[in-house]
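**Q** here's a sequence, model it:
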Amino acid sequence: MTTPAPKDLDELMQRVDDMAGLTLGQLASHHGIPVPENLRRDKGWTGQLIETHLGATAGSKPMQDFIHLGVELKTIPLSLSGSPLETTYVCVAPLINIQGLCWQDSLVKHKLQRVLWVPIEGDRQIPVAQRRIGTGILWEPNNDEEQLLKQDWEEIMELIALGKVESVSARHGDVLQLRPKAANSKVVTEAIGKEGKTIMTNPRGFYLKTGFTASILARAFG
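**A** All right, here's what the predicted structure looks like:
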């Protein structure tokens, strides 16, 4: 069952409120979608289910999930204590042709200017179908949060520009990190190498660290 895109923010948030408290199994049944036994091989299944229910339109395109509303959708799996269980993928990182690229024009800023966070029970002890959907929140970074994101992005992009992409680890950045983003290590793409020469390396993605997403949820839910 395909859900039409919401006409406005009010309709989107009403759909978010209506699904709060449901299990993934109940939501999947409503749309005739089979529930996987576990998410090891179906890592994106939960996000796709929520996208289907809410009427997201972007699919895999590099744009916000609700482009007409300026909203990016992010599901966030939580532990039994309410802490984020994993980092949050933002977007693919550009590794070539980055001259003149600035924070204001970056895909990271574009994606994170307004995010709909949907918390979901993620503890592996809970069968996938029985995991409950929490109350969604609409978040826009405040000045302090944007400054942290900008600072990390600029530092990481400078290292990429200097041909040091392969020396950037997940430890770099206070709130934003760069990590390999590919189905396996055999997937490669062009990047800037030492002395400006082109090298082949694994694609990279920007991810939000769990401490940052935990602070967003703490601010929203007190």
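**Q** okay, CA-based contacts and neighbour counts for the rest of this
**A** Noted.
**Q** first-to-last residue distance for stretch 126-138?
**A** Distance between the two ends of stretch 126-138: 26 Å, counting by Cα to Cα, to the nearest Å.
**Q** hmm, who's touching it?
**A** Applying Cα atoms under 8 Å, 6 or more residues apart in numbering, the contact partners of stretch 126-138 are 16-17, 19-26, 35-39, 114-122, 220.
**Q** again, but for stretch 82-98
**A** 62, 74, 76-79, 107-108, 111-112, 122, 160-161, 165, 178, 181, 190-192, 203-210, 213-214.
**Q** let's see which of these end up in helices.
**A** 107, 108, 111, 112, 160, 161, 210, 213, 214 (DSSP state H).
**Q** how about the helices of the chain, start to end?
**A** Counting by DSSP H, the helices of the chain are 9-19, 24-31, 45-54, 107-112, 143-161, 210-221.
**Q** make a markdown table out of those helices and add distance to residue 199 and mean neighbour count.
**A** Listed next are the helices of the chain as a markdown table, based on distance: least, Cα to Cα, whole Å; neighbours: other Cα atoms under 10 Å:
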| stretch | distance to residue 199 | mean neighbour count |
| --- | --- | --- |
| helix 9-19 | 44 | 15 |
| helix 24-31 | 43 | 17 |
| helix 45-54 | 33 | 18 |
| helix 107-112 | 23 | 20 |
| helix 143-161 | 12 | 17 |
| helix 210-221 | 31 | 15 |
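**Q** what's the closest of those helices to residue 170?
**A** Closest to residue 170 of the helices of the chain is helix 143-161 (Cα to Cα; 10.6 Å).
**Q** tell me the angle of the closest one relative to helix 210-221?
**A** In terms of direction (axes from the mean of the first three to the mean of the last three Cα atoms, to 10 degrees), helix 143-161 departs from helix 210-221 by 160 degrees.
**Q** before we compare anything, build this one as well:
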Amino acid sequence: MPASPATLDELLARSTALAGMTLGQLAAQLQLTVPQNLQKDKGWVGQLLEQILGASAGSKAEPDFPHLAVELKTLPVNQQGKPLESTYVCVAPLTGIAGQQWHESWVCQKLQRVLWVPILAERNIPLAERMVGTAFLWQPNAEQQLALQQDWEELMEQISLGGIASIRGAQGKILQLRPKAANSKALTAAVGAEGEPIRTLPRGFYLKAGFTAGLLQQQFQSV
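**A** Prediction:
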């Protein structure tokens, strides 16, 4: 596996060099087998990119390139360059969250600097033939930072007040909260409407597809 890039420039050079390559070609470099589909291997594309670029965080609660403070996110897009789905950020804490501040949150830390790697990933393209696009580095500007913070604070307040069951994916300008579980039996602890302990599906924070579509547009119009 390649060593971790020492500098931001090295990471950008490495990721830019992948543009135009297929996932099959990248997997062959690492002598990995490409799965038939992503149903059982949902995180496979992200893990492949992490390995090829030398990410070192693994599953730790820190950015993928901790020494560069950069999080890696793959972004499946269609032929028109529109994102095909919302982007998973991290698991949402459902208990013991009183007094947690935005700047201490895992969401805030993970989104301070993101290396986006678009992947042409329409459903009809076999996994091995899906192509890597031009990667770019993004940092939230003041307006985006504020919108993220407001969404996070509203959602966290609802969770802490026992309103988890009423949270819908349509909530939030940028950030949404959605169930995140391998199956319906994977329940976790949370707070109910009366403040009582309940069991519910784990939730994850996701960036809405409309927001990442705007990032792509901004990036490639300004190139």
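**Q** distance to residue 172 of structure 1 added to the helices of structure 1, as a markdown table?
**A** Below are those laid out as a markdown table (distance: least, Cα to Cα, whole Å):
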| stretch | distance to residue 172 of structure 1 |
| --- | --- |
| helix 9-19 | 34 |
| helix 24-31 | 34 |
| helix 45-54 | 27 |
| helix 107-112 | 16 |
| helix 143-161 | 8 |
| helix 210-221 | 14 |
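**Q** OK, contacts around residue 220 of structure 1?
**A** residue 137.
**Q** residues near residue 61 of structure 2, how many?
**A** By other Cα atoms under 10 Å, the residues close to residue 61 of structure 2 number 12.
**Q** which ones among the contacts of stretch 126-138 of structure 1 lie within strands?
**A** 115, 116, 117, 118, 119, 120, 121 (DSSP state E).
**Q** which residue of structure 1 sits farthest from its center?
**A** Relative to the C-alpha centroid of structure 1, counting by Cα atoms, centre = their mean, residue 195 is the outermost residue, at 32.8 Å.
**Q** residue 67 of structure 1 and residue 57 touch, don't they?
**A** Yes. Here residue 67 of structure 1 reaches residue 57: they are 7.4 Å apart, a contact under Cα atoms under 8 Å.
**Q** ok, the two, which is more surrounded?
**A** Taking neighbours as other Cα under 10 Å, residue 67 of structure 1 and residue 57 compare with residue 57 leading, 19 against 13.
**Q** how much space between the more buried one and residue 66 of structure 1?
**A** Residue 57 of structure 1 is 6 Å from residue 66 of structure 1, where distance means Cα to Cα.
**Q** thinking again about what came up before, of the ones in strands among the contacts of stretch 126-138 of structure 1, closest to residue 7 of structure 1?
**A** residue 116 (15.7 Å).
**Q** number of residues surrounding the closest one?
**A** Count around residue 116 of structure 1 with other Cα under 10 Å applied: 21.
**Q** how close does it get to residue 203 of structure 1?
**A** In this view, residue 116 of structure 1 and residue 203 of structure 1 are 26 Å apart by Cα to Cα.
**Q** just residue 42 of structure 1 next, same as before
**A** Distance of residue 42 of structure 1 to residue 203 of structure 1, given as Cα to Cα: 20 Å.
**Q** residue 61 of structure 1 now?
**A** 16 Å.
**Q** more crowded one of the two?
**A** residue 203 (20 against 8).
**Q** which residue in structure 2 lines up with the more buried one?
**A** Aligned by TM-score structural alignment, residue 203 of structure 1 pairs with residue 202 of structure 2.
**Q** rewinding a little: which one of the ones in helices among the contacts of stretch 82-98 of structure 1 is nearest residue 3 of structure 1?
**A** residue 111 (22.4 Å).
**Q** and the closest one, what is it in contact with?
**A** 63, 64, 71, 72, 90, 91.
**Q** residue 195 of structure 1 too?
**A** Contacts of residue 195 of structure 1 (Cα under 8 Å, 6+ apart): 162, 163.
**Q** again with residue 212 of structure 1
**A** Residue 212 of structure 1 is in contact with residue 175, counting by Cα under 8 Å, 6+ apart.
**Q** compute the first-to-last residue distance for stretch 52-66 of structure 2.
**A** 16 Å.
**Q** before we move on, the earlier item: tabulate the ones in strands among the contacts of stretch 126-138 of structure 1 (CSV), appending distance to residue 173 of structure 1.
**A** Output for those, formatted as CSV (distance: Cα to Cα, whole Å):
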residue, distance to residue 173 of structure 1
115, 21
116, 23
117, 22
118, 24
119, 24
120, 26
121, 27
